[in-house]
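S.K.: Give the three-dimensional model of this entry:
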Amino acid sequence: MEFFLKHITWFLCITVLLPALCTSQYTYVSSRATYYGSPDCYGNPTGACGYGEYGTKVNDGQVSAVSRLYRNGTGCGACYQVRCKIPQHCSSDGVTTVVTDHGEGDRTDFIFSPRSYAKLANSPASSEVLFASGVVEIEYRRVACRFSGRGLVFKVHEGSKYPFYFALVIQYVSGINEITAVEVLQEDNQQWRPMRRVYGAVWDLQNPPTGPLSLRFQIASGRATAEVDWMQATKVIPADWEAGAAYPSDIQLD
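M.R.: Model (predicted):
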């Protein structure tokens, strides 16, 4: 009887809890949102993710700062569908926004660029109402990032100092994926050297190898299943790399 009950319990956990875990990624979470001032209505070029200009206009400037979703930088680049809860003024689809910064608001999870915030509304007149209110009740869920026709871009951070100090930002991370570790191949001994997450989406390495740089990076699925895998980019950074330069690739993560 005890054996039977144990197996019944296990069966219920699989049939009841597992579907809930698998679908929880797609259920909406209630919260609040506000917006920050911007003269051009785009994002913040000095955001905590370290994206620079990429963080201002990626996703057509529909970007946001987040508080607890920032997760010490792991949440940088994640995409969320957000919609507000005023039926007469809010769009049914809301806005798909990309996380590019960290920020704290009045019990808010999202602080939008003006372009993002305006997309919550169902008309220009309703947009004025939302801006006047300053803070709105919302619901949000994690969704896949889509960058049509774009592979990963490996941006050498402006703070890099050739050839002694190398810092990197990986852009256009598509799907529901997060970069959780980055390593550089030391060609002379075929060993992978780990990079350090400096802050946000910025990784660095003192005294990087000479010659073209091969990278590998750990990808964690943002889904409830939390799958983890490694992907390699062979000689994706040229030997004469420059601070501020962006090196595109055809690597797709979804």
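S.K.: From here on, just use CA atoms for contacts and neighbour counts.
M.R.: Noted.
S.K.: so is residue 108 in a helix, a strand, or just coil?
M.R.: What DSSP: H, G, I helix; E, B strand; the rest coil gives for residue 108 is coil.
S.K.: How many residues are close by it?
M.R.: Neighbourhood size, residue 108 [other C-alpha atoms under 10 Å]: 20.
S.K.: Is the nearest residue to it once chain neighbours are set aside part of a helix or strand, or is it coil?
M.R.: Closest residue to residue 108 apart from its sequence neighbours, by C-alpha to C-alpha, 6 or more residues apart in numbering: residue 32 at 4.5 Å. The local conformation at residue 32, judged by three-state DSSP, is strand.
S.K.: Residue 32 contacts residue 140, doesn't it?
M.R.: No. Between residue 32 and residue 140 there is no contact, the gap being 9.5 Å when judged by C-alpha atoms under 8 Å.
S.K.: who has more neighbours, these two?
M.R.: Between residue 32 and residue 140, residue 140 has the larger neighbour count (other C-alpha under 10 Å), namely 22 against 19.
S.K.: Check the gap between the more buried one and residue 197 for me.
M.R.: In this structure, residue 140 lies at 27 Å from residue 197, with C-alpha to C-alpha, to the nearest Å as the measure.
S.K.: next structured bit after the helix or strand where residue 7 lies?
M.R.: Taking DSSP states H and E as the definition, residue 7 sits inside helix 2-12. Sequence-wise, the next helix or strand downstream of helix 2-12 (DSSP H and E) is helix 18-24.
S.K.: What helices and strands are in contact with that following helix?
M.R.: In terms of contact count using 3 or more C-alpha pairs under 8 Å, 6 or more residues apart in numbering; DSSP states H and E, helix 18-24 is assigned no packing partners among helices or strands.
S.K.: how about this one, so we can line them up?
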Amino acid sequence: LQVRCKDKKLCSGAGARVVVTDRARMKTNRTDLVLSSPAFAAMARPGMAARLTKLRAVDVEYKRVPCEYRGKNLSVRVEERSRAPSELAVRFLYQGGQTDIVAVDVAKVGSSSWKFMTREHGPAWSTRQAPAGPLQFRVVVTGGYDGKWVWADREVLPSRWRAGEVYDTGVQITDVAQEGCFPCDTQEWR
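M.R.: The predicted model follows:
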């Protein structure tokens, strides 16, 4: 997202680009985003970062923009709680473009028997039915209204995958989504 705060005395007009990993869904307030301190400070005008970060909460406007990870493919990080061979939890990294991963399947390389994974939060997915052996992944990405399958047509996780390791899928996602519909989308700040 491109995020900027509405206080023109403290904040720059450009705002800051941030990567959203999960959304704040608090019923106790109207918070849409929880930003890290560096991201919060990046919205400030020169010399105003300290004053802005002291506020801790500000009115913002934001718009969705494509993520760019130059020289990086979509990668899979095996989460620490994974237990080979069948209990597998992964987190996707370097998801380029302007899309959402809405479904993930895993299969042994060369097999057509795919096992679905369950979304836990943000980019984290898990299954207790991962097959043994080298593994491949396929994901459904959406950009606006449409979804499409994207998959690594090769081994992503080796037979002896390890928790904490990051594995390159060899896949690039660069699709750009329309916020609403074309030509309706005006790219306005919200």
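S.K.: Could you get me the TM-score between them?
M.R.: Aligned and superposed, the two chains score 0.81 in TM-score terms (TM-score structural alignment, normalised by the length of the second structure); 171 aligned residues with a C-alpha RMSD of 1.9 Å.
S.K.: So what's the gap between the helix holding residue 7 of the first structure and the chain middle?
M.R.: Centroid displacement of helix 2-12 of the first structure relative to its chain, using C-alpha atoms, centre = their mean, to the nearest Å, is 40 Å.
S.K.: residue in the first structure matching residue 134 of the second structure?
M.R.: With TM-score structural alignment as the criterion, the equivalent of residue 134 of the second structure in the first structure is residue 212.
S.K.: again, but for residue 9 of the second structure
M.R.: Following TM-score structural alignment, the counterpart assigned to residue 9 of the second structure within the first structure is residue 88.
S.K.: which outside residues touch stretch 150-162 of the second structure?
M.R.: The contact list for stretch 150-162 of the second structure (C-alpha atoms under 8 Å, 6 or more residues apart in numbering) reads 78, 84, 109, 132-141, 167-171.
S.K.: Go again with 10 Å.
M.R.: For stretch 150-162 of the second structure, the surrounding residues in contact (C-alpha atoms under 10 Å, 6 or more residues apart in numbering) are 74-80, 82-85, 88, 101, 104-110, 131-141, 165-173.
S.K.: count of residues packed around the counterpart of residue 172 of the first structure in the second structure?
M.R.: Residue 172 of the first structure is assigned residue 94 in the second structure as its aligned equivalent, the criterion being TM-score structural alignment. Residue 94 of the second structure is flanked by 19 other residues according to other C-alpha under 10 Å.
S.K.: State the distance from the nearest residue to residue 94 of the second structure once chain neighbours are set aside to residue 142 of the second structure.
M.R.: Spatial nearest neighbour of residue 94 of the second structure, chain neighbours left out: residue 74 (5.0 Å); criterion: C-alpha to C-alpha, 6+ apart. When distances are taken as C-alpha to C-alpha, residue 74 of the second structure and residue 142 of the second structure turn out to be 15 Å apart.
S.K.: what do we get in the first structure for residue 34 of the second structure?
M.R.: In the first structure, the residue paired with residue 34 of the second structure is residue 111, using TM-score structural alignment.
S.K.: ah, wrong one, I meant residue 117 of the second structure
M.R.: Alignment note (TM-score structural alignment): residue 117 of the second structure maps to residue 195 of the first structure.
S.K.: what's the burial count for that match?
M.R.: Residue 195 of the first structure has 21 neighbours, counted by other C-alpha under 10 Å.
S.K.: Might one say that it is in contact with residue 168?
M.R.: Yes. When contacts are counted by C-alpha atoms under 10 Å, residue 195 of the first structure is listed as touching residue 168 (9.1 Å).
S.K.: intersection of neighbour lists for the two?
M.R.: When contacts are counted by C-alpha under 10 Å, 6+ apart, residue 195 of the first structure and residue 168 are jointly contacted by 182, 202-205.
S.K.: what's residue 1 of the second structure in contact with, if anything?
M.R.: 15-20, 61-67, 98.
S.K.: That one - nearest residue in space that isn't next to it in sequence?
M.R.: Taking C-alpha to C-alpha, 6+ apart as the measure, residue 1 of the second structure lies nearest to residue 64, with 4.4 Å between them; neighbours along the chain are not counted.
S.K.: Which helix or strand contains the alignment partner in the first structure of the one you found?
M.R.: Alignment of residue 64 of the second structure against the first structure is given by TM-score structural alignment, with residue 142 as its counterpart. According to DSSP H and E, residue 142 of the first structure maps onto strand 136-143.
S.K.: Check residue 116 of the second structure too.
M.R.: Residue 116 of the second structure belongs to strand 115-121, assigned by DSSP H and E.
S.K.: how much does that strand stray from the first structure?
M.R.: Once fitted to the first structure, strand 115-121 of the second structure is off its aligned match by 2.0 Å on average (mean C-alpha distance after the TM-score superposition for the first structure).
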